[in-house]
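In: Mind folding the following:
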Amino acid sequence: MSTALALSEWPARIGLERGQNVLLAVDVTRLAWKHRHAGAAKVPGLLLDAFRVALGPEATVLVPAFNHDLQDGERYDPDRTGPITGTLAAIACKHPGFQRTRHPLHSFAVAGGAQDRFMALDDASSFSLDSPFALMHELAFTVVAIDLDFDHAFSYFHHVEELERVPYRQWRDYAIDYGSVGDHERRPFKLFAKRWGYANRLRDLRPLLEAA
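Out: From the prediction side, this is the model:
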């Protein structure tokens, strides 16, 4: 069986249906190794296309394309700054069917039916009611994680933390040099960031979420 054909079966094997909105969080290392003889470099693009075709044009596919390592005062070009969330994100940001949302710390590569709605979002906060995470809730997205543990696949949890104003987080302001070469400006952003000494262990919530 060809790599493209094998990957095309994944959405159905996972149990997804046509029209279903999906956030796709994948470490492609093991997949690329498995299909190395057919060309490992092709695997991320083939996986993206497999989900887009199987779910249909009315569905929306998101891939986390984060740069949450950015510091106050640093430069961010949405067209040139590569995401730190892996190969799938890097390929998605260059894929002709995807566009990259606006927030410098927590952007997404987005394709499909709600692409225009995601691209219109431009809030200063990563996780606010006007963020992609809120739209994910409105559109009933399903998180599909492949070869990623729960802590790294479920960033949506931080949206809930901001809405609930949890006491172990606090506001952090950023001024980012935002834009392309010759057309950039200093823009304010903010993050409801963890206080020093705290860490999330989302895997402890997995049994509760699976039972919900």
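In: going forward, measure contacts and count neighbours with C-alpha atoms only.
Out: Noted.
In: can I assume Leu55 is in contact with Gln20?
Out: Yes: using C-alpha atoms under 8 Å, Leu55 is in contact with Gln20, at 6.2 Å.
In: residues in contact with the most centrally placed residue in the chain?
Out: The chain has Pro64 as the residue nearest its centroid, 1.5 Å off, counting by C-alpha atoms, centre = their mean. For Pro64, the contacting residues are 23-25, 85, 89, 106-109, by C-alpha atoms under 8 Å, 6 or more residues apart in numbering.
In: quick one more, to check against the first:
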Amino acid sequence: MEELALEWRKSGVKEGDTLLIHSSIKGVFKKYLKLGIRLSAEDILDSFISAVGESGTLLFPTFNYDFTKGVAFDINTTPSHMGALTEAARNHPNAIRTGHPIHSFVVIGAQSNKFKDVNNFSSFGADSPLGLLHEMGGKIAVLNMPEKGSMTFYHYIEEMCEVDYRYHKVFTGSYIDSLGVIELRDYGMYVRYLDRGIKHNSNPAGELMWSEGLYYGSRPYEGFGLRVVSATDAYDFISNIIKTRGAHNIIYELEGE
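Out: From the prediction side, this is the model:
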């Protein structure tokens, strides 16, 4: 899939990158079907692995919200609910999965061992994979998805800024570790105040990122639809907005507005 790897590089992916990928791959499938080529999720995964090269590292969200409903989380077998590409990554023989039972990530590549023992309590805390991505100077790529529903990194920024429209909530459930040991564990999430009518909508933040030239690549369904941003640039820009202007109508909106 060297042709696809070249497309990703045109959008800002570079060899050696540590890259978090949020994805909808239907558009890529359709492009290739028109050429008479039927791709698999594994083909697209291989193209991203090729794009960052042997010195690069890929992260994929493997979120699953069943733990919040009383379903046991098994770090070895609980599937991702984030799409076919993330499941292909989870099943990759070299994948390492981080420990949070709601917001886990799988990591493949040269720096994957740095994520091996990440078992953060809070989904988006400083010690989460998003915090480590930020510390490592990584990038975030979004394939054919709107800002809302894809840029989980905003939640990390919100937690670091201790925004007043979210609070820490604890979930308790059965957890099955990599050795098959079952125990009851507590994990946290920085959740919205639903009773205040807080609704997540980061589409305006995305438009601001485009206007500031922070995104490279293409908007959803333009070309191959991949956009890339530096985690450091995104953090600095959005955290400054939160601190100086507030996040209302930029990252969140109120019910009925």
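In: Got a TM-score for the pair?
Out: The TM-score (TM-score structural alignment, normalised by the length of structure 1) is 0.90; 207 aligned residues with a C-alpha RMSD of 1.8 Å.
In: Just the ones of the contacts of Pro64 of structure 1 in helices?
Out: Applying DSSP state H to those, the entries found in helices are Ala89.
In: got a markdown table for the contacts of Pro64 of structure 1, with distance to Trp171 of structure 1 too?
Out: Shown next, in a markdown table, are the contacts of Pro64 of structure 1 (distance: C-alpha to C-alpha, whole Å):
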| residue | distance to Trp171 of structure 1 |
| --- | --- |
| Leu23 | 26 |
| Leu24 | 28 |
| Ala25 | 26 |
| Thr85 | 23 |
| Ala89 | 27 |
| His106 | 15 |
| Ser107 | 19 |
| Phe108 | 22 |
| Ala109 | 25 |
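In: For the biggest helix by length in structure 1, name the packing helices and strands.
Out: Counting by DSSP H, the longest helix found in structure 1 is helix 43-55. On a contact count with 3 or more C-alpha pairs under 8 Å, 6 or more residues apart in numbering; DSSP states H and E, helix 43-55 of structure 1 meets helix 3-8, helix 10-14, helix 29-34, strand 60-66, helix 87-94.
In: Out of those, indicate the one that is most buried.
Out: strand 60-66 (a mean of 26; mean count of other C-alpha atoms under 10 Å).
In: Do you have the strands of structure 1 handy? List them.
Out: Along structure 1, counting by DSSP state E, strands occupy 22-26, 60-66, 75-76, 99-100, 106-112, 142-146, 169-180, 183-194.
In: in structure 2, what residues pair with the fourth one?
Out: Residues 96-97 of structure 2 are where strand 99-100 of structure 1 lands when matched by TM-score structural alignment.
In: Identify the residues contacting stretch 130-149 of structure 1?
Out: Outside stretch 130-149 of structure 1, the residues that reach it (C-alpha under 8 Å, 6+ apart) are 20-28, 30, 118, 121-123, 125, 127-128, 153-154, 156, 159, 203.
In: Leu55 and Gln20 of structure 1: who's more crowded?
Out: Neighbours around Leu55 of structure 1 and Gln20, counted as other C-alpha atoms under 10 Å, are more numerous at Leu55. The numbers are 22 against 17.
In: which position in structure 2 aligns with that one?
Out: By TM-score structural alignment, Leu55 of structure 1 lines up with Val52 in structure 2.
In: which one is Ser150 of structure 2 nearest to, not counting chain neighbours?
Out: Nearest non-adjacent residue to Ser150 of structure 2, counting by C-alpha to C-alpha, 6 or more residues apart in numbering: His22, 6.0 Å away.
In: Trace the one you found over to structure 1, please.
Out: In structure 1, His22 of structure 2 lands on Ala25 (TM-score structural alignment).
In: Its match reaches Val61, doesn't it?
Out: No: using C-alpha under 8 Å as the test, Ala25 of structure 1 is too far from Val61 to be in contact (10.5 Å).
In: how much space is there between the counterpart of Tyr156 of structure 2 in structure 1 and Asp79 of structure 1?
Out: Alignment note (TM-score structural alignment): Tyr156 of structure 2 maps to His159 of structure 1. Using C-alpha to C-alpha, to the nearest Å, we find His159 of structure 1 at a distance of 25 Å from Asp79 of structure 1.
In: Spit out the contact partners of the counterpart of Val191 of structure 2 in structure 1.
Out: The pairwise alignment with structure 1 assigns Val191 of structure 2 to Ala193, based on TM-score structural alignment. Counting by C-alpha under 8 Å, 6+ apart, Ala193 of structure 1 touches 169-172.
In: Measure how buried the closest residue to Ala4 of structure 1 other than its chain neighbours is and give me the count.
Out: Nearest residue to Ala4 of structure 1, sequence neighbours excluded (C-alpha to C-alpha, 6+ apart): Leu46, at 6.0 Å. Using other C-alpha under 10 Å, the number of residues around Leu46 of structure 1 comes to 17.
In: With Lys169 of structure 2 instead?
Out: Lys169 of structure 2 is flanked by 12 other residues according to other C-alpha under 10 Å.
In: what's the burial count for Arg206 of structure 1?
Out: 13.
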